[in-house]
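**Q** got a predicted model here, sequence first, then my questions.
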Amino acid sequence: MEENIEEKILVTEYTEENIRTLDWKEHIRRRPGMYIGKLGDGSHSDDGIYVLLKEALDNSIDEYMMGYGKTIEVTVVDGKVTVRDHGRGIPLGKVIDVSSKMNTGGKYDSKAFKKSVGLNGVGIKAVNALSSFFRISSFREGEEKTAEFERGNIINDYPISETEHDNGTLTEFIPDDTIFKDYHYLNEHIEPLLKNYVFLNTGLSIIFNGKKFHSKNGLVDLLNENMTTDPLYPIIHLSGDDIEMVLTHSDQYGEEYYSFVNGQHTTQGGTHLAAFREAVARTIKEYYSKNFDYADIRSGMVGAISIKVEEPVFESQTKTKLGSKDVGPDGPSVGKFIGDFVKRELDNFLHINHETSEILLQKIQDSEKERKAIAGVTKLARERAKKANLHNRKLRDCRVHLNDLKGKDQEESSLFITEGDSASGSITKSRDVNTQAVFSLRGKPLNSFGLTKKVVYENEEFNLLQAALNIEDGIEGLRYNKVIVATDADVDGMHIRLLLITFFLQFFPDLIKKGHVYILQTPLFRVRNKKETIYCYSEEERISAINKLSPNPEITRFKGLGEISPDEFRHFIGKDIRLEQVTLRRNDLVKGLLEFYMGKNTMERQNFIIDNLVIEEDVA
């Protein structure tokens, strides 16, 4: 017994030999999440390969913001990314340093880059370290310097030579496929990124694979591009030194905002967005000299705020949330800077544009009227939800939530919305109790199209779902990063999906617009022989599996989630999970979309179904 204890002490001994210092590239490659967030394979817009592209682009954008180079060319072909700007070019003697030495960059000198995005001298080094091939060339006054790297290791250091190229920088990289497994760039995720850059930098042109992106109206173009409901009045557009804002209202429920700092899309907001929401509501309330509730003023509000600050403090390397309290070392607080601007400019605008101020007043009064009409129902529903939450049989919660103040894995928190006991039972037995919760529906939910928000409180299931998600007052407190609709792949299952998406689009459109809603893809078939089992998600996959496992494999058709055993299901919501994100495009006007699919146009919809009907043959 004593020998075993001695042996254990030796194994866990902690000495100087246990202390290691990683060089810059090894640290990035071992801990990529610290530098670029999640990895992913390119299926989602926040996957790491798009962060690499953004990091390469940010340096070119900073050049434009300093007044150099009006055009940036971006090409993405077969996984290889090229970014060419026409700015000043990196000083030739520092090309290798800025791409391979941590804490080296021009952004530390605020004279050269006063209000830039890339401040930590890290971004381009992360691109270098996480690429199987990385090439950087600088062109300055007829001279060129090029260096090539492989996974952060320099492989070619070319001498300075003469060139006929215009001034600027050329960056090329191929993401390392040992880190980004089976990655693929999707234009549908690249183009919104590039559009945001031109919306925020009026006059800049970005040419992507030959397609030109340019904006004349700045943030007005951004709102027009992203709004899926018609504005009630023309978009208010106000700008000043280092600040630009746009604002309107629509008939949608909730609020919708886009916020930016030094050209960086702060998807999680921060001090500037909080100040903007507060200042706009306060200014409007004071303009009408009425004791309006802030919630009524903000209901249906759609806006965007862009500010430029010196030495911004972000809450992570991926710069999705601003933490800065001040706009610069000697400047006012972010709150005062935005508050003073909004008070002065928005108040003046409303005094001058009476037609807009009258429409806005009517919208606020309508929101107030509706809120008061359902106040009694709301109070009862909240009390009911509070009691139900203590013993809520519908919700089998997890331990980790998106809105946790501390902890880890918040981004992995998910809520599966299922229908029926068998389906919820399979998922409940198979799930990861740390990050996966289950909400069980009883049959088909109500078709909420055309109904007011009163139904959210009157309908027990909707009320409990709203409480489980914690979205009554907006999605800032959302408890789960992924809201996953998990229904059977049959007609009833499809109908339930439509009803749930209708509910979210009607009352909580930001859930979908911010990319939180997904459909769980589950296998339709299992094809197996004595040696191998293949799960198939389509008819094509089934045929391929039959050919591979022939002759005479066993074929099982899964008609419902409840038919899949918990042991099998564990893979389909774990390492092999397939999720399809529910997204909205600019031309998907919500009102028209819901009217067609969920309204009373029975014949029009019936003809559409008949024209698009796919008859699935039974599997023998």
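**A** Good, I have the coordinates.

**Q** only C-alpha atoms from now on, for both contacts and neighbour counts.
**A** OK.

**Q** which strands or helices does the helix or strand hosting Leu193 pack on?
**A** Following DSSP states H and E, the helix or strand that holds Leu193 is helix 187-200. Helices and strands touching helix 187-200, by 3 or more C-alpha pairs under 8 Å, 6 or more residues apart in numbering; DSSP states H and E, are helix 48-65, strand 205-208, strand 211-214, helix 219-226.

**Q** and the longest one with helix 187-200, angle?
**A** Think helix 48-65. If you take axes from the mean of the first three to the mean of the last three C-alpha atoms, to 10 degrees, helix 48-65 sits at 20 degrees to helix 187-200.

**Q** for helix 48-65, which outside residues touch it?
**A** By C-alpha atoms under 8 Å, 6 or more residues apart in numbering, the residues outside helix 48-65 that reach it are 36-42, 69-70, 72, 81, 83-85, 87-88, 113, 115-118, 123-124, 126-127, 169, 171, 175, 180, 183, 185, 189-190, 197, 201, 204, 263, 318.

**Q** and here is the other one:
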Amino acid sequence: MAEQTKYTEDNIKSLDWKEHIRMRPGMYIGKLGDGSSADDGIYILLKEVLDNSIDEFVMGAGKTIEISIQNNRVIVRDYGRGIPLGKVVDVVSKMNTGGKYDTKAFKKSVGLNGVGTKAVNALSNYFRVESTRDGKSVAAEFEMGNLVNEEKLDETSRRKGTKVTFTPDEVIFKKYKFRMEYIERMIKNYVYLNPGLTIMLNGEKFYSEEGLKDLLGDGINEEDRLFPIIHLRGDDIEVALTYSKSQYSEEYHSFVNGQHTTQGGTHLTAFKEAIVKTVREFFGKNYEPSDIRKSISSAISIKVMEPVFESQTKTKLGSTDMGGDKPTVRTFILDFVKRNLDNYLHKNTETAAKLQRKILQAERERKDLSGIRKLARERAKKASLHNKKLRDCRIHLGDVKKEAYLDTTLFITEGDSASGSITKSRNVNTQAVFSLKGKPLNSFGLSKKIVYENEEFNLLQAALNIEDSLEDLRYNNIVIATDADVDGMHIRLLIITFFLQFFPELIRNGHLYILQTPLFRVRNKKETIYCYSEEERRNAIKKLTGKPEITRFKGLGEISPDEFKHFIGDDIRLDPVMLDKEKTIEELLTFYMGKNTPDRQEFIIDNLRLEVDLVEEIEDEINKS
């Protein structure tokens, strides 16, 4: 019989605030990551600091926020009231200390539990806070949450406000890199939700006058809108919506108290219900909800007293009440949309007619597809019983009560050897593998019918659970894992085309990535270094000295499962697939997948890397060594 471990007073430990945050960062900022994903921890740190500055603007103090990000050092400066000088150190280093417990001061604040800036402090190797008010200034500097310096100025000419400087700790966030595309998107959302606010990012100005109308206007160009954007505003609520002429799927942006609720919640559920209810009653027809909402592009923002979120990262609203003397979230949104959208449609008969034609078109398409959808679902159901294409994982994106849900990943691979290596080395809790059989079909210009007719596309759609919307998406990260050769690149392009054509919001919402895999292995008897570029290979040779053994990986199938676990674990390198903000999806697809135009030929020639010479040079070196 195994000896029982003794459980005594010695087993009970009390960690101080910073030790607990550093030991369990996921409880405070969600996942860690290296900056390749929009919800990685380094962006949450920035958001936590920014939220405090935004709250100052909301309270009427300070119309400009300045952000500087250089060499991983972040500076956020606002011109609000400034932290009370006697509490500067406490506010950033004592848990459950803050100015937002008193609802008189911050009625509809995002950060209510006094954790945000403490987490930033504890998870930064350098953190400085400086507050100026009443002609006086106090500053404090910390390293990993430990106070190392404090400054007090009785007289200063600095403008009032708060300035926070921090550098995320590389011990916690390994090999991280800020991607400005994600930060720009975050800042745009802040200005859309706070018309009149100016945010300067490294000298570039972000500003919005028309709020959510500007958000949709920036996301869907005028030619692709079925009708002008409907923009409705009320006390504690703002709504914008239109329909896309070319997009199949539904698209929603939802916010609570300025927080982007990427996973929706009670407010988004009520908003979708309200649109269906209002449209049905306006036309006096019991249209199917999916027909009413097909191709919708919309946004909703509400303000709630003391909101309840389902996690510290506040991505899903759990509140059922608006707070104060207001009704439930559902009733509040249903009443607002019913009254205002109904009025708008009565006043704008041309828009109402276009909407009805769109619904009838969606109804016809659904009925045309009904037979093939039924067959496709039956095929997918049979395939799932003995599906060799999908090796699923245990945790999925909807499992919000499990801490690892944000790490859920589906690898899309080509061929048996590559998928076999990933399958054997993956984390079975959070990583799933979908194996392609050869090159997928080029879906450019095809209708959604092909998604059901093509078994591979249908099974991929079923694995992701995105047939009707992204709401039930099963994996946070969808990673294309193909060889870095011509065939592998072509497969990547075909998969990206599939998602752009039928599920563009997957890409817009930052779910699609390319897996980086090493090109070389450089090793001696003591150490092995995996290199992702020629520069890394040369550095590795210098580091290992002598004549290290150099191996060039020609495909994923050549990498053993024991080695593969290094490339899809903590040190995984992902390149996010992002849309060019200057081009529409139709323009992108036409350029890359349409007929071979002179423009594309010129692009290929200009961007072609002459790798043959490089490969020959490397192989010569390998043979000599």
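**A** Great, that's in hand. This structure is a prediction, so every number in the text was calculated from the model and none was measured.

**Q** TM between them?
**A** Their TM-score after superposition, calculated using TM-score structural alignment, normalised by the length of the first structure, is reported as 0.94; 613 aligned residues with a C-alpha RMSD of 2.2 Å.

**Q** circling back to that earlier point, what subset of the contacts of helix 48-65 of the first structure is buried?
**A** 36-42, 69-70, 72, 81, 83-85, 87-88, 113, 115-118, 123-124, 126-127, 169, 171, 175, 180, 183, 185, 189-190, 197, 201, 204, 263, 318 (16 or more other C-alpha atoms under 10 Å).

**Q** which of those fall in strands?
**A** Counting by DSSP state E, these place Ile72, Val81, Val83, Arg84, Thr169, Thr171, Pro175 in strands.

**Q** aligned to the fourth one, what sits in the second structure?
**A** In this case it means Arg84 of the first structure. In the second structure, the residue matched to Arg84 of the first structure (TM-score structural alignment) is Arg77.

**Q** which parts of the stretch 1-150 of the second structure are helices?
**A** Read by DSSP state H, counting those that start in this stretch, the stretch 1-150 of the second structure holds these helices, from start to end of the chain: 17-23, 26-29, 41-58, 88-93, 116-122.

**Q** again with the stretch 501-625 of the second structure
**A** Going by DSSP H, counting those that start in this stretch, the stretch 501-625 of the second structure shows helices at 504-508, 534-544, 561-564, 585-593, 598-607, 611-624.

**Q** got the buried residues for the last one?
**A** Yep, that's helix 611-624 of the second structure we're talking about. Ile618.

**Q** again, but for the first one
**A** By neighbour count with 16+ other C-alpha under 10 Å, helix 504-508 of the second structure contains the buried residues Pro504, Glu505, Leu506, Ile507.

**Q** now those residues in JSON lines, with distance to Met23 of the second structure?
**A** Output for the buried residues of helix 504-508 of the second structure, formatted as JSON lines (distance: C-alpha to C-alpha, whole Å):
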{"residue": "Pro504", "distance to Met23 of the second structure": "37"}
{"residue": "Glu505", "distance to Met23 of the second structure": "35"}
{"residue": "Leu506", "distance to Met23 of the second structure": "32"}
{"residue": "Ile507", "distance to Met23 of the second structure": "33"}
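
**Q** Lys314 of the second structure -> the first structure?
**A** Aligned against the first structure by TM-score structural alignment, Lys314 of the second structure finds its counterpart in Lys319.

**Q** got the contact list for its match?
**A** Here Lys319 of the first structure is in contact with Gln264, Thr266 (C-alpha under 8 Å, 6+ apart).

**Q** ok, now with 7 Å
**A** Thr266 (C-alpha atoms under 7 Å, 6 or more residues apart in numbering).

**Q** state the distance from it to Gly450 of the first structure.
**A** Separation of Lys319 of the first structure from Gly450 of the first structure (C-alpha to C-alpha, to the nearest Å): 39 Å.

**Q** before we move on, what about Phe337 of the first structure?
**A** Distance, Phe337 of the first structure to Gly450 of the first structure, using C-alpha to C-alpha: 41 Å.
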